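Here is the input, now give the coordinates:
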Amino acid sequence: MYIILVYDISLDEKGSRVLNRIFKLCKKYLTHVQKSVFEGEITPAKLKELELQLSDLIRDDLDSVVIFKNTNKRWLEKSYLGISLEDELSNFF
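The predicted structure follows:
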């Protein structure tokens, strides 16, 4: 399964710590693409594990995580606007 994970963490007094923990957790499972965006291949079991760990970290009333799922990466078409990331992310095309 191929996923894109996007998160939005409120930067209140505890937000920086939550943000740092979520970043480190996502980096264990996926590839960091841009600020709060990760992507990559993941098994359904590993995805469930990641979701459970994320739900323990986020604050339901302040933070959000969105996971876009696809069964195959080849059905995903990407385009970029602004700074080109092609050189940095060439292994994703």
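
going forward, measure contacts and count neighbours with C-alpha atoms only.
Noted.

Buried residues, stretch 60-76. List them.
For stretch 60-76, the neighbour count (16 or more other Cα atoms under 10 Å) marks 63, 65 as buried.

Please disregard the earlier target; I meant stretch 2-21.
2-7, 9-10, 15, 18-19.

Out of these, the closest to T43 would be?
Y2 (8.5 Å; Cα to Cα).

ok, the closest one touching R74?
No. Between Y2 and R74 there is no contact under Cα atoms under 8 Å: 9.3 Å.

The structure of the following sequence is requested for comparison with the preceding one:
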Amino acid sequence: MYVLLVYDVEVKRVVKVHKFLKRHLHWVQNSVFEGELTDAQIETVKAGVRQLISDDADSVLIYIAREQRWLAKETLGRERAETGNLL
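Okay, here's the model as predicted:
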């Protein structure tokens, strides 16, 4: 599955959330990650994020598509990070 994850968390949790997500997805922009994950990996990411955020103060949006080709992506300006395959 292709995952696009966007978060808005309080400053005191930003670094922890960012470091956790960087282990599982590609960082593409401030508070935005994307990448290919299996269903099990998606559940791992959800569980990890739930442990790091506050339900009352933070927000995390996860968009899931069966494949990246189902999304039309257009970048205006500089692209922050390459999202190609890692070896």
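
quick one on the thing from earlier: now for the buried residues of stretch 2-21 of structure 1, which pair is the farthest apart?
Across those (Cα to Cα), the longest gap, 28.1 Å, separates Y2 and G15.

what ranges do the helices span in structure 2?
11-22, 39-52 (DSSP state H).

out of the ones you listed, which comes closest to L76 of structure 2?
Across those, closest to L76 of structure 2 is helix 11-22 (Cα to Cα), at 23.1 Å.

who does that closest one touch, helix- and strand-wise?
For helix 11-22 of structure 2, the packing partners by 3 or more Cα pairs under 8 Å, 6 or more residues apart in numbering; DSSP states H and E come out as helix 39-52.

distance from the helix it packs on to structure 1 after superposition?
Superposing on structure 1 and averaging over aligned pairs (mean Cα distance after the TM-score superposition for structure 1), helix 39-52 of structure 2 comes out at 0.6 Å.

what's the counterpart of K22 of structure 2 in structure 1?
In structure 1, K22 of structure 2 lines up with K27, judged by TM-score structural alignment.

got a list of what its match touches?
F38 (Cα atoms under 8 Å, 6 or more residues apart in numbering).

and the gap between it and I3 of structure 1?
13 Å (Cα to Cα, to the nearest Å).
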